[in-house]
Each structure stands twice: as C-alpha cells, then as structure tokens.
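> turn this into a model:
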Amino acid sequence: MNKFNNYFIRVFALVVLLISSRVFSAAATSSEPPVVHTKVIMSQFLQQLEALKKYMVSDAKFSDPKNTIEISEHLKKFSEISNAAMHDPQLQLESFKLSRDVLVQHIHETEKVYREGNKSYARWMLNSTIYVCMSCHTQTPAADRRSLLTKDSKNYFSQFEQAEFLFASRNFSEASRTYDSIIRGMVKDKNFEVEKSLQRQVAYYARVKRNPAEAVKVFKGYLKLKNLSEYMRRDLLNWINQFEKWQNDKSFNLATATPDSVIQFAKTNLEAANNLKIDSINPNLVNYLRVSGVLYEFLQNYPDSKVTPQILYWLAVCDRSIERNFFFSLADMYLRECITKYPADPVAKKCYAEYEKETVLGYSGSRGVDVPLSVRQELNALKEFVESGGKIKLDLKK
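Modelled structure (predicted):
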C-alpha cells in the first residue's frame, strides 16, 4: 500500500471518529428540531468517506468492476451533499464562498471522472480531499480551533497522523508542536514524516503566523539536527534564505497596497522564483506561500476588485508550483473561476490556455489522445466562451 494513501485513510478515519460522533451525539440530546449547518454538512461528507475508505486504499479495489455500483452510489451521495453546502448560511459569506466553491467543484469533478471511467484518477482526487481542506484553512492567518483529540485517539493514531488531523482541523499551534517533536525526534526510515512535518512548519510560519523572523530561528535550529538528509538540508537552507529576504523586505505592505501593486508584487516574485535553477525538491516553497497568502487575503477583502481575474491566474500559477503532496493544488479551480466569471477580461484567454494545457497533460502526458470525450467537449465549450468574450451561452452539461 502506498504510504501517502495509508496516512490519508487513517487521518480521515480519525476525523470521522471525532467529528461525526460529536456532531450527531449533540443532535441526539437536543430537544430542538435538527438544523443543518456547516458541521453537519462536513460530517455527512465524512460519513461517505468512511464508507469508501476500504476501496480508497487500493487502486485495484477502486477500479474493480464488481465494486462500481457501491462506489458510484457513495460518490453520488457525496456530490448531492455538496449541493447543500451551496445553501449553507455560513458558507454563503464572502470569506468562505470561494473555498466552498472549490470544494464543491472538486467533489463534483471526482464523481464525474469516476462515472466517465477514469477510476484511478478519481481515486487520486478522492484521496486528495483532505488536502483541499488544508489548502482552504491556511489561506489567511487564522485563530486556533479547540482540539478534538481524545486520550484514546492519541493512543491509537501515530504522532504524525495526529499532527495531520490537527493541522487540517485548524488547531495549528498544537499541530506545529507535534510536527516539531517529529522533526527533532527524527527516526530512521521515517523521512516521509519528517519531510512533511518540515513542509507543514513552512506553511505555519509563512501563512498562518506570517512571522519570517520566528521561522528563521526555528529552521536554523533544525539545521543543527543530526541525521538530517542532504536534500532536507538543502531545502532548509533555501527556505531560511527566503524567510530572511521576506524579513528584510520593506517594499510591500498589504495594508496600503493598491490593486495594481498587488499584481506587480505577485508577478515580480513568482516570475523570479520560476527562473531560479536550484538543486532542491521545493526550493521556493516559502516564496509561493507568501505570495499566494497575500493574494488570498486581498481577494477576500476586495472580491470585486478590477484585478480579480489576474489574482486568480497568479493563484493558479502559485498553486501549480507547490508540489501536490504538500497541499492539494487548487489551480484548476481558480483558472475555471477566471474563465467562467470574467470571460471578457483579457487575462481569461491566458487562464484558458493554462487550463487546457494542464488538463491534457493530466490525462495523457503530451499526447492528448487519452482525454475523454466529455472533457474535450468541456474544453471546447470553455474555449468558445472565452473567445466570444462571454457573449455566447456556456453549456457544460453535455
């Protein structure tokens, strides 16, 4: 079994165990009529994932024709529940709307891909759902949520699995302390856990705390650890360098930034990062997280800004540059948002070109011959919509 998927399943089992039981036990003891709210919707999502997990651990089981009916039913319910999220009062708020749309689109796309027969890709998308949660929860600085971990769950799940759950459920400070313990207690043959813990710490200091000075101090401490692999040492040095540059950068202040200066900030930093040739796994992670964090916050504060289409494009570029196992890439969702909501804006054609390229590569490398008919039809519809500047009707139901 793939180690990444194994961790995913166990972390989701922990989420189901803790959140679902608390939500429904509270409803059972209440004399008030049940009210559907965000927690219940999320708990219903998790119920479907709980039912699917026995198939998610194996590509052979997920692709086996004899399991198609059961998997299809759960994915269909998963998709139906996501429709309820579109009407949830809390998720209607502007600060949650885009993240909600991303999650709902991801769920609908997963069901569609499975229905169209690309079962391995559908399984990968389903296994990535927890990282959609992580991506959304770390977009802007956020306060900690109360921990739902119990003494029993701490005894049953590994330290890393606990940390992943804490991080996904927004108990960031406790998650950071747990990741720190994993890193400092580095165990042989557990480089996977150490590497992911280091990356989560980058996100914690770059996105959640936005504290480059503290990050430099912490990561310089990690450099002193014994048994640190050479590639981890290279990443740490690159990340420290970026945090130090951030710490000394007085040229940009989000509080006083104009729409045009935000775009220039993103363009300058991301184009410079893409031109660097460094022998490292993810040398520009700090820079991508910093820039995307600025873009997320500006978009949240000014959703109707004239530069929103450009922000969506740069968010896609940024997310595409962060490895998929770190967070789930929201790039495709942002590109679609740019295409469908702002077809008359010049940047929409740029968004479509990027979306088409990555869609084709995602299905079949560079050949393009394995793209399902329905996906080709969707691409053609989006292309015609953009080329008309939004003047023709967009029909994606074919």
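
> can we go C-alpha only for contacts and neighbour counts from here?
Will do.

> helix or strand: which one has the nearest residue to Ile19 once chain neighbours are set aside?
Leaving aside its chain neighbours, Ile19 sits nearest to Ser43 (6.6 Å; criterion: CA to CA, 6 or more residues apart in numbering). In this structure, Ser43 sits in helix 38-56 according to DSSP states H and E.

> which other residues reach that helix?
Outside helix 38-56, the residues that touch it by CA atoms under 8 Å, 6 or more residues apart in numbering are 5, 9, 12-13, 15-16, 19-20, 23-24, 61-62, 71, 74-75, 77-78, 81-82, 84-85, 88, 90-91, 123, 126-127.

> and if you look at stretch 159-173?
Stretch 159-173 is contacted from outside by 7, 10-12, 14-15, 130-131, 133-134, 137, 142-147, 149, 154, 174-176, 178-179, 182, 193, 197, 204, 208, using CA under 8 Å, 6+ apart.

> distance of the residue nearest to Ile19 from Phe78?
Distance, Ser43 to Phe78, by CA to CA, to the nearest Å: 11 Å.

> another one to check against the first:
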Amino acid sequence: MLLVVGSLAAALVLSAPLRAETPERADDTRARMAEIFASMQVLLPLSVDEAAFAAPENREKVRRALETLSANADAMATHARGDDAGRRYLGRSLRDDATRALARYDEGRPENAAFLVRQASENCVACHTKLESPGDSPRAVHFVAETDLAKLPLAEQARLLVATRQFDAAETALERLVTDPETPPSKLLPAITDYLVVAIRVKDDPKRPIPTLEKVAARADLWQRLREDIEQWIRSLRDLSTAKPAANDLAAARERIERGRALVPYPADRAGLVDSIDASRLLHRFLDSGTASKRDAAEAWYLLGVTEAETARGFWVSQAEIYLETAIRTDPKSPSAEKAYALLEEGIVLDYSGSAGVNVPHAERQRLAELRRLIDAP
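Next up is the predicted model:
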C-alpha cells in the first residue's frame, strides 16, 4: 500500500507545474509535495468512513499521516521562492488544517478531524488550479472511483478529482452535476464556477463549457438573473474561443477585467465571471514568468486580489487577502498598493462586522497598521 501511495504521489507531483524555480528548489518542492500527497492518499479515503478513521488499528497510521502532512506543508511554505506568496499562504493553510485535525483526533473527536482532512484538500485545489496543467496524473486515474471517496456527493468527488490532478474526470463530473435536473438551481453557481475555472484556467479550453451551459440555460426552473448570467457566460466563452493569444498578459488581463466590469450592473453581480477567471489565468501566468518589474508585479497581485474576490466560491480557502497584501509589500509606493490597501481594509472590517458592531482582532489591526506604514513611509 505504501509503495502504491508513494508512486501515486510521485506521479501527481511530476505532472504539477513548477515553473520559474531553480532545479534545487524545484527538487525540494517535488519532495515536499510527494510527502503531502502520500499523506492525503492515506487520510482522504479513511475520512469518508468515520468508524475506520477512528478505529484503533488505524490510529498510528492516521496520526503519522497528519504529522507528516503538517510538517511538509510548513516546510513547503517556508522554502517557497520569495515571490511565491500564494504557495506560502496555501502551505501555511494546509499545515494549520492538518495541525487542527491532529488535535481533534487526539481529543477523541474523529468526526471533526475527518471533516478537517476533507476541507484541507481545498488547499490542493487552490494550488492546482492556478496555472495551465501540462496533463493529468496517469496513476491517480481510479483513485476516487475505486475508494470510499466514491460514496461522496458528486460535487465533493469533483473537488477531490481536481485535488488529485484528474482534470478531465473533474470536468466530466461537473458536467454531470450541472446538467442533472435534480441539482437545485441554488447549487449551480459554485459548481459552474469550479467548472469554468478548470476549463479556462487549467485546460485553457473555453469552447468545452458552451454546450453544457446551453443545456443549463434551457432549464425552466432558473430564476431570471441566473439565466441571464449563464447566457452572458456563454457569449463570453464564445468571445474567448476566438480571441487571439495575448501579446502582453498584464495588459490583456486589465482589458478582461474592464470588459467584465462593463457587464456588471451592481457589485455582487456575476455576469463578468468568465472574464474574471480568464484575467486571473493571464495574471498567474504573468507572475509565474518571473520577468515582471516590481511595479507591474504589484499591479498583477492587486488585480489577482480583485479577481479572487469575484470568483472565489468557497469559504475555506480564499487568497484575495494575501494577494492584496502582497501587492502592497511588492511595491508600497505604487498606485496599486493604495488601491490594494483600500480593498483589503474594507474586506477585513466587513469580515469582523456584525450585530455587536465592528470587532477587528488586534492582530489584524496590527497588520493593517504595518501595511499603512509601508505605504506612507518617506
């Protein structure tokens, strides 16, 4: 079993894009990711079966996998290249999830630990959907289908297929989900968002979702605004399908964002979703090239924060704040830094506002104060 897990992990890592890194750093990253994947391959199937996850005969295996997951996620975050804020953030997030899961497990709360393990896979999804994929992992083809993970709802299976770099299977699963008449309209938006992220950002294939979304738009039970949004996404996908390759990714991303904003009648509207996802694809590629000036990189991080806020569909992992903070730290004197600060401050205040008033934690106030000092420093 360990040999299978190890070879599976290696296959997953070898198919992961590790661009703009020195050979030594890339080797270290692959080694860390191999350990992370090996741990997840042990934990995920057990997490579906509460009795198996809590069974005494599995205790040592579960504890060892959680400890390994936490240690290697922390190491990956610590050794991420200096400009890779996203990987540092996701590494820390994965470490924290694993540490909390281990604490709950040791407290005799295996159901909480199992939940945290499944949620931790959101970090893998976020990492694997940043850049265009060089291909699916050949050895993880049947991992979800042939384990207890197949018992999960289709939406969760699709997320785990992305986490294990099975993008073709993930697209197929999401197509089944969104075209199933039993899927209520209220569940369509997160599934379609995941589907478009894989199709546009990972596969760079804006044509594939068009017939699927046409079927969804034909449903009689959609509310009017949702139908209008889906119809707009279809038009935007057609435009992307015929667009010429970008000569300058940053300039093209600006154009995509402005085009998406022109479609939006009010801030929470989703008509510009396709343009935001494609803009994020261009921005990730631009930053990954390692050729950006400080000012351009700051703008790219700021725009990524904007697109992440518009496209993020889950509550567990959202990178908007780290992107905005990175924009400020990259070039505090740039126009993008001031805009990033305004958006970051607003988001933090709103996050901690409620019926009892505004209660921003001390650590968050300190973070904002430090960033403000960087911008205002002579």
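
> give me the TM-score for this pair.
Overlay of the two chains. TM-score (TM-score structural alignment, normalised by the length of the second structure): 0.69; 327 aligned residues with a CA RMSD of 4.4 Å.

> C-terminal to the strand or helix carrying Glu24 of the second structure, what's the next element?
Secondary structure assigned from DSSP H and E places Glu24 of the second structure in helix 23-48. Remark: after helix 23-48 of the second structure, the chain's next helix or strand is helix 50-54, criterion DSSP H and E.

> chain center to whichever helix or strand comes after that following helix: distance?
Using DSSP H and E, the helix or strand that follows helix 50-54 of the second structure in sequence is helix 56-79. In terms of CA atoms, centre = their mean, to the nearest Å, the centre of helix 56-79 of the second structure is found 21 Å from the chain centre.

> cool, and stretch 4-18 of the second structure?
In terms of CA atoms, centre = their mean, the centre of stretch 4-18 of the second structure is set 19 Å apart from its chain centre.

> in that stretch, what counts as buried?
Residues of stretch 4-18 of the second structure classed as buried: Val5, Gly6, Ser7, Leu8, Ala9, Ala10, Ala11, Leu12, Val13, Leu14, Ala16, Leu18 (neighbour count, 16 or more other CA atoms under 10 Å).

> and those, which is closest to Arg30 of the second structure?
Each of those was checked against Arg30 of the second structure using CA to CA; the closest is Val13, at 5.9 Å.

> other residues contacting whichever helix or strand the closest one is part of?
Assigned by DSSP H and E, Val13 of the second structure belongs to helix 2-14. Here helix 2-14 of the second structure makes contact (CA under 8 Å, 6+ apart) with 30, 33-35, 37-38, 41-42, 137-140, 164-165.

> give me the buried subset of those.
The neighbour count (16+ other CA under 10 Å) marks 30, 33-35, 37-38, 41-42, 137, 139-140, 164-165 as buried among the contacts of helix 2-14 of the second structure.

> for those residues, which two are the farthest from each other?
Arg30 and Val42 (18.4 Å).

> which strand or helix spans the equivalent of Ser292 of the first structure over in the second structure?
Here Ser292 of the first structure is matched to Ser280 in the second structure, going by TM-score structural alignment. Here Ser280 of the second structure sits within helix 273-288, counting by DSSP H and E.

> mean shift between that helix and the first structure?
When the first structure is overlaid, helix 273-288 of the second structure sits 0.9 Å from its aligned residues on average, using mean CA distance after the TM-score superposition for the first structure.

> against which helices or strands is that helix packed?
Judged by 3 or more CA pairs under 8 Å, 6 or more residues apart in numbering; DSSP states H and E, helix 273-288 of the second structure is in contact with helix 188-196, helix 224-242, helix 249-262, helix 294-311.

> buried residues in the third one, which are they?
If you call a residue buried by 16+ other CA under 10 Å, then helix 249-262 of the second structure has these buried ones: Asp249, Leu250, Ala252, Ala253, Arg254, Arg256, Ile257, Gly260, Arg261.

> outside of it, which residues touch it?
Counting by CA under 8 Å, 6+ apart, 246, 271-276, 278-280, 282-283, 285-286, 296, 300, 303, 307 sit against helix 249-262 of the second structure.

> what about the aligned partner of Arg324 of the first structure in the second structure, is that helix, strand or coil?
Under the alignment (TM-score structural alignment), Arg324 of the first structure pairs with Arg313 in the second structure. Secondary structure, DSSP: H, G, I helix; E, B strand; the rest coil: Arg313 of the second structure is coil.
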